[in-house]
Each structure stands twice: as C-alpha cells, then as structure tokens.
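Q: heads up, no residue letters with this:
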C-alpha cells in the first residue's frame, strides 16, 4: 500500500475538509473570543459533520431526491442541536444568535458537500460581517441597545 492509497478519503476530499476547517475556524474564533457557545471545535465539527453526510449521500446516489432527503434530515438534526443552545434566564431568551450560527454552519457544510467551496468561504465572510458589524453598530448607537440588546451594567453592593 502506497501513501496515496493510505491518504485516499474515498468520496470525501482533503480540499473540502480544509474548507470546513477554515470556515469553522473563522466563525468559531469570533464566537469563542466573545465567550459564546459554539467555539472553534464545535464550529469545525458541525460543518465537517454536515459535509460528510451530504458528500456520502451524493456518492451513494445520483438521485437529487435522495440528496434532498438527507438535506432535510440534517436540517432537522441541526434544529435540535440549536434548540439545545438556547435557554431562558430571568424571563429573557439567551443563545438565539448561537443557535442561528449552528444553522449557518450546517448550511456551509451542505454547500461544501455539494461542491460550492468558494461560495462557502464568501458566505462565511458575510456571516462574520453580520456578527462583527451589527455588534459594532449596537455599540455605536444607543437606539440599537434597547430591549433584549440592552447592555446591563452590574453593580456590586459591599456590605459593612
């Protein structure tokens, strides 16, 4: 057995897995540096897992109906995963952005599985612009910091 046979991934590609790692690292890094759920490891694994399911479906059947079934099942599973990230605390819902990021990560994995590697990188950059740009806008404009987006200042009481 030679090295090329040893490194053969069958229906999967090293380029696609590299793309999964790149996209997952970019989005996961943004989330992890903010202390949010879905950090680098989770992001890479969500994209890669979705890619593996879609690439396997494409390799097993030439029917787009079969591919659509797998896409539907992945969407259902990812919805369950995203629901687990959300929680309520003091009557407010937290983790909605992280749940939405899980949807985006799965969508990127689907794109990669269907061969749209370059498009997935461009959409990763768009997602980062939303995450970073809206945060910057919320910090700059008082009117965007109302309701659930209000920054709460913690006050400490010192007892005597």
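A: Structure received. Everything numeric here is computed off the predicted structure, so don't read it as measured data.
Q: hey, let's count contacts and neighbours off CA atoms from now on
A: Will do.
Q: which residue packs closest to the residue nearest to the spatial centre of the chain, ignoring adjacent ones?
A: Computing the C-alpha centroid of the chain and ranking residues by C-alpha atoms, centre = their mean puts residue 105 first, at 2.7 Å. Nearest non-adjacent residue to residue 105, counting by C-alpha to C-alpha, 6 or more residues apart in numbering: residue 47, 5.3 Å away.
Q: Next, the contact list for the residue nearest to the centre of the chain, please.
A: 24, 43, 46, 47 (C-alpha atoms under 8 Å, 6 or more residues apart in numbering).
Q: Among the residues you listed, which ones are in strands?
A: In strands, judged by DSSP state E, none of these are found.
Q: Tell me the one of those residues nearest residue 98?
A: residue 43 (10.4 Å; C-alpha to C-alpha).
Q: What distance do you get for that closest one to residue 90?
A: Counting by C-alpha to C-alpha, to the nearest Å, the gap from residue 43 to residue 90 is 28 Å.
Q: Okay, one more to line up with it:
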C-alpha cells in the first residue's frame, strides 16, 4: 500500500497535467475547458489508485483474485460518453473531435499518474500540448492552401470568358477547376460560378479585384 503523501502527490500531479491541457482548450472557448480536463484527469487517477491499492486488505483471502487493470479499462471505454458530449454538428461541419480526443488523452495521463508512471504522464502532457497548440497552425495553413475557393460573378453576357479569366489568373490559371455560366434574373446578365483549387487567399482577392475592374462586371462575391 502506498502512503497518503504519495496518493496526494499523484492526484495533484494529475490535476496539474490536466489543467495544462485544459488551458489550451479554455483559451479557444471550447465547452470542455480547464475544469473538465482537470476533473477527468484527477478522476481517472483516483480510479486507478483505487483499482491498484484499494483492495489490498482482502489480498490473500481464499478464492479472491484481483486484476488492477480492470477499472482502468473501464475508464478508457467510459470516457467515450463525455467525449461524445463535446462533439457538435454545426450545419455540415462536425466540431469538437479534437477536444474529445484530448479528453481521452487526459484520461490516459491520469491513469499513468495514478500508477506512478510520472515520466510517461509528463511526457504525454507535453506531446499533447505540442499537438494541440503547435501543430494547429500547420494544419490551418495546409487547409487554407488546399481549400476550394468559389467566385460568383454577375456580369453582362460575354463580358467574362474562360480565356479572359485564365489571363487574369496568370500563373494560377491551372488551378481553375470549374466555370459555370447561367442566365441571371435580368435579361442579358449572366451569373458565373468559378472554382479554384489550392488557391491562396491573397491571390483569390487579387483575382476578384481584377474581375471587378473588368467592363461589364457588376459584382464578384467570394465563397471560402
């Protein structure tokens, strides 16, 4: 049986590591913030301590066998309900998957702290923080670069052609993936939907500005 001081130390470490991950989520104003992550980490830490040491007084009793990993396994499967509560559907976008995965990781950190694997718990916390805070800018940059951008052009019929658009796009002409023109509500006016793939925001703005300056173009709207 471990000492009370050791138990307290493990619980405090779990709370500290959980708060470190939770602060990153709190900074982004997600539903599962610092307190939620701390509670998950401390709770899983306590569960594994109870599982490993809470039944030591009945060890040696005939026909009694204990498996300290059973309660830990329940934490891993049971944390799913809390993670599911952080996942939301907003229109066609699913939000909260990263937070749910973070809660699952924090539960594992708590289990590691509770079993005395302090190096593993601290190292995992650092890695999780690097993933959440450090990798996000790279992810957003890649997503920004690979996103399809759509320009909706309202112009006099014949004022905007594929050849003219390619000339305006310049070196990005090869990224033009779709050009659809259809009659607008006004006679002689067309609505044209143009799609570019992997087009930087600045270049898309420049193309839109150049189109607005063309004779016969009434409006250019961007969809990202």
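A: In hand now; what should we look at? Just so it is clear, the structure is predicted and the values come from calculations on it, not from any experiment.
Q: Which one's more surrounded, residue 43 and residue 90 of structure 1?
A: residue 43 (29 against 6; other C-alpha atoms under 10 Å).
Q: Wait, the more buried one touches residue 24, no?
A: Yes. Here residue 43 of structure 1 reaches residue 24: they are 4.6 Å apart, a contact under C-alpha atoms under 8 Å.
Q: Mind listing residues that contact the helix or strand hosting residue 76 of structure 2?
A: Secondary structure assignment for residue 76 of structure 2, by DSSP states H and E: helix 69-78. Contact with helix 69-78 of structure 2 is made by 44, 47, 48, 51, 52, 104, 107, 108, 111, as judged by C-alpha under 8 Å, 6+ apart.
Q: chain center to it, what's the gap?
A: 25 Å (C-alpha atoms, centre = their mean, to the nearest Å).
Q: and that helix, which stretch of structure 1?
A: Per TM-score structural alignment, the counterpart of helix 69-78 of structure 2 in structure 1 is residues 68-77.
Q: Check stretch 190-201 of structure 2 too.
A: Going by TM-score structural alignment: stretch 190-201 of structure 2 matches no residues.
Q: Can you check which helix is longest in structure 2?
A: If you go by DSSP state H, structure 2 has its longest helix at helix 4-27.
Q: what's the mean gap between it and the aligned bit of structure 1?
A: Compared with structure 1 after fitting, helix 4-27 of structure 2 deviates on average by 1.7 Å (mean C-alpha distance after the TM-score superposition for structure 1).
Q: now for that helix, which elements pack on it?
A: The contact analysis (3 or more C-alpha pairs under 8 Å, 6 or more residues apart in numbering; DSSP states H and E) places helix 4-27 of structure 2 against helix 34-53, helix 97-114, helix 118-129.
Q: Contacts for that helix, please.
A: Against helix 4-27 of structure 2 from outside (C-alpha under 8 Å, 6+ apart): 32-42, 45-46, 49, 99, 102, 106, 109-110, 113-114, 116, 121-122, 125, 128-129, 132-133.
Q: Show the buried residues in the residues you listed.
A: Among the contacts of helix 4-27 of structure 2, those classed as buried by neighbour count (16 or more other C-alpha atoms under 10 Å) are 32-34, 36-42, 45-46, 49, 99, 102, 106, 109-110, 113-114, 116, 121-122, 125, 128-129, 132.
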